[in-house]
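Peer 1: Following is a predicted model, sequence given first.
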Amino acid sequence: MRSSEKISERILLVEDDLVFGKDLVKALESEIKDPVTWTKSLAETLPCLDSSQRYFAAVLDFVLPDATNGEIIDVVTQKGIPSIVFTSVINSELRKIVWSKKIVDYILKDDQSSLGYLLSSLKKLKANKNHIILIVDDSLFFRRAISDLLYMHQYKLITATNGKEALEALKRYPEIKLVITDFNMPGMDGCLLCKTIREAYSKEELAIIGMSSERDETMAARFIKSGANDFIIKQSFIREEFYCRVAQCIENICLLKQTKLDAIMDYLTGLYNRRFFFEKGEKLFLSSRQFNRPLCCAMIDVDHFKKVNDTYGHDVGDLVLQKLAEIFKNFVKQNELIARLGGEEFCFVISGRDGEDKNDFRNQIEKRFNALKALTQATKIAYGDANQKLAVTISIGISFNTDNDFSDMLKSADNRLYYSKKGGRNLVTVTG
């Protein structure tokens, strides 16, 4: 990196209508959360492009006082800035001109939903930087052509020249969300690649778009039956349609992933919920028995939480739970489980290493949870106008008893939690 200081990115807006431009700046900064540089002509824009300022996207009016034929598009896109054309006039001829340039999209101003569509497009453009697409084609020409199209939309790209390379890339980059594959390739055709991919990845985990230059009427059906989500004929696809199909595949994968997360996450704290806790906790318990790993279960309850709600209101109570969840997330290490069981009750399950000495593990756990108790007590939680702050304490019960089953271990931890409460709260009590 050239500097440890992060360079903030902005949105470039080129719009000569003063009233519309002012409203657009307000909407962009409010919804996209990035500052806007607003210019009203080509001449005013040029100095902005020559500066060191970085723009993650540009919104361009097609007709400007000193550039009436869309000259602003070429000037901005040549700087590598992803650009959306926002115009009040469009026809088939103008549409061809616009799409012949390296733009992300064009949007009609006079459509009632145009502003919402623009904001949605910019949000997607920002999110695309987190999405990886794998392009598989033995033709260098088509790999570059498809890559150029997707680069405009800010996707991260990986390329492969055949099926074998594609499968290796999927192993190396499991976060890939979409595979775009040609049919005719040496060693393994696109349909066989789809079938092989589907043996490891479901349609809920990974999308596939098949492509072919062949005019075989059955090709689309062959790809779909092999596990592809969609199919495109190489020579005849429209760029706008291509972007829509790619975006739809990515959106479906993200939606399915979010739906799965929603089913296992607690909506308020962002921690795992009770349902997932019992499923995962049971697996950790059985694994600890199988591989001789020490295990602990820690039950946590927020002290006098009803008093917090009664005194400060439930909104402040929710802030307390959210802050504690943040502390707990930072406390756990990889492969350690934390969940909100309900109300103000949380539970941890922590596994040691294979064959680790149980006494050493126990000592480490006791130290960690005593430190967590102290950190919680020392944390001031801001509420109201942020000048008001309160602190809470937690009681903790810990069990190391794996003699019976996971349910018995939970009961043991809950029993220790009861003694922490009975002993005066803000305590850690251990058994087993």
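Peer 2: Cool, the structure landed.

Peer 1: From now on I want contacts and neighbour counts done on CA atoms only, so please keep to that.
Peer 2: Will do.

Peer 1: The closest residue to Gln235 other than its chain neighbours: how many residues sit nearby?
Peer 2: Distances taken as CA to CA, 6 or more residues apart in numbering place Ser213 nearest to Gln235, at 6.3 Å, with adjacent residues excluded. Ser213 has 14 neighbours, counted by other CA atoms under 10 Å.

Peer 1: Roughly how far does the most centrally placed residue in the chain sit from Lys124?
Peer 2: Nearest to the mean C-alpha position of the chain, by CA atoms, centre = their mean, lies Asn130 at 7.0 Å. Distance of Asn130 to Lys124, computed by CA to CA, to the nearest Å: 10 Å.

Peer 1: can you check Lys96 too?
Peer 2: For Lys96 relative to Lys124 (CA to CA), the value is 24 Å.

Peer 1: okay, those two: which has more neighbours?
Peer 2: More neighbours surround Lys124 than the other of Lys96 and Lys124, with 15 against 11 (other CA under 10 Å).

Peer 1: mind checking which helix or strand the more buried one is in?
Peer 2: Element membership of Lys124, judged by DSSP states H and E, is helix 114-127.

Peer 1: which strands and helices sit next to that helix?
Peer 2: strand 105-108 (3 or more CA pairs under 8 Å, 6 or more residues apart in numbering; DSSP states H and E).

Peer 1: Quick one: distance of the strand it packs on to the chain centre.
Peer 2: 26 Å (CA atoms, centre = their mean, to the nearest Å).

Peer 1: Second structure for comparison follows:
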Amino acid sequence: MRILIVDDSPHHLTMMVYELTKLGYATSVVETGAAAIEAVADERFDVVMADIRLTDMTGIELCWHLRTAQGLRHLYLILMIPGSMTDQFHELVEAGADEFLRKPLDWKWTAARLLAASRVVAMQRDLERLATTDALTGSMNRRRFLERGDEEFNRSRRYGRPLSVVMLDIDHFKRVNDTYGHATGDEAIRSTVRACKESLRTSDIIGRLGGEEFAVVMPETPPVNAYAVAQRLRQAVAAMPVRLETGGEMTVTVSLGLSWLNATDTGIEPLLARADAALYRAKHAGRNRVEVEPRIALPKSLAG
């Protein structure tokens, strides 16, 4: 369980890191509410432990900001309050706090409360997995994929880094269903995702958008590199055997469309729209190929 500590006292931060590390938790530290908001946007934390009095905002305000921005990813929020506080408890919970602990922290009590928090975090992870995962393939569903795509878009835009996206679609999928049955069609979908995952980095994001259509977001990947990846995906899917319901095997191919971040994009959707247009051209140019949008000259060594 990862814990973000938010406190403007260096002494208290050092002490908390020491005690939480002894309890087996991974920790990160920031000193302001604004830094906490940025850290949660960039990294995944399970628990935030924040002092109620920060230099740039109150802990209550920080809770409100974190709750507003969390989306499907639930954070367990713990506010650390002075021992003299005897009211505002309802306000703390209304702002989004799950728990409040009195300073100075009683570490036996804190350890027990964090154990209880870990159970809540585990349940939230299970609920999140159900809400964000495509049941057939185990990849992200459309909603979660678009959320993660926008997160990567915002990160790439903020730091001026390249970002590419690929749309891919199984060729002649209706014919597969009609000829071999829906069970084989489902296996073709699973095999396609399996082939893609084996060819992608752990930092790449794949989602099933619906039916036999998938998309991939590739952070830190300029167009030429992304084109090479798209060709590898195409080849990997064509080489992946699909088990037939009646025994034996077959193979399928995919058509792919590629696009990348440009200066006028306002989110991940425009990139996906351009990739979809390129996918449409790939379908009409014979299938089992990669097209790009906008059209640019690519090294002949990458063609395939």
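Peer 2: Good, I have the coordinates. These numbers were taken from a predicted model, which means no experiment stands behind them.

Peer 1: Overlay them and tell me the TM-score.
Peer 2: Here the superposed chains carry a TM-score of 0.58, computed using TM-score structural alignment, normalised by the length of the second structure; 277 aligned residues with a CA RMSD of 5.6 Å.

Peer 1: The helix holding Lys124 of the first structure maps to which residues in the second structure?
Peer 2: With TM-score structural alignment applied, helix 114-127 of the first structure matches no range in the second structure.

Peer 1: could you point out which element follows that helix?
Peer 2: Immediately after helix 114-127 of the first structure, counting by DSSP H and E, sits strand 132-136.

Peer 1: For that next one, name the packing helices and strands.
Peer 2: helix 140-152, strand 156-160, helix 163-172, strand 176-182.

Peer 1: repeat that for 10 Å
Peer 2: Packing partners of strand 132-136 of the first structure (3 or more CA pairs under 10 Å, 6 or more residues apart in numbering; DSSP states H and E): helix 140-152, strand 156-160, helix 163-172, strand 176-182, strand 207-212, helix 239-264.

Peer 1: Can you tell me the element Thr429 of the first structure falls in?
Peer 2: Counting by DSSP H and E, Thr429 of the first structure is found in strand 428-431.

Peer 1: Quick one: list the elements packing against that strand.
Peer 2: strand 295-302, helix 358-378, strand 394-399, helix 406-422.

Peer 1: For Phe346 of the first structure, which non-adjacent residue is closest in space?
Peer 2: Phe346 of the first structure's closest residue in space is Arg340 (CA to CA, 6+ apart), at 4.4 Å.

Peer 1: What does the one you found correspond to in the second structure?
Peer 2: Per TM-score structural alignment, Arg340 of the first structure is aligned with Arg208.

Peer 1: Could you verify my assumption that that match touches Met140?
Peer 2: Yes. At 6.3 Å, Arg208 of the second structure counts as touching Met140 under the criterion of CA atoms under 10 Å.

Peer 1: Find the residues that touch each one of those two.
Peer 2: Common contacts of Arg208 of the second structure and Met140 (CA atoms under 10 Å, 6 or more residues apart in numbering): Thr133, Asp134, Phe214, Ala215.

Peer 1: Just the ones in strands from those, please.
Peer 2: Phe214, Ala215 (DSSP state E).

Peer 1: The residue nearest to Phe346 of the first structure and Asn363 of the first structure: what is the separation?
Peer 2: Here the criterion is CA to CA. By it, Arg340 of the first structure lies 25 Å from Asn363 of the first structure.

Peer 1: just Leu284 of the first structure next, same as before
Peer 2: For Leu284 of the first structure, the distance to Asn363 of the first structure - CA to CA - is 20 Å.

Peer 1: ditto for Lys260 of the first structure
Peer 2: For Lys260 of the first structure, the distance to Asn363 of the first structure - CA to CA - is 37 Å.
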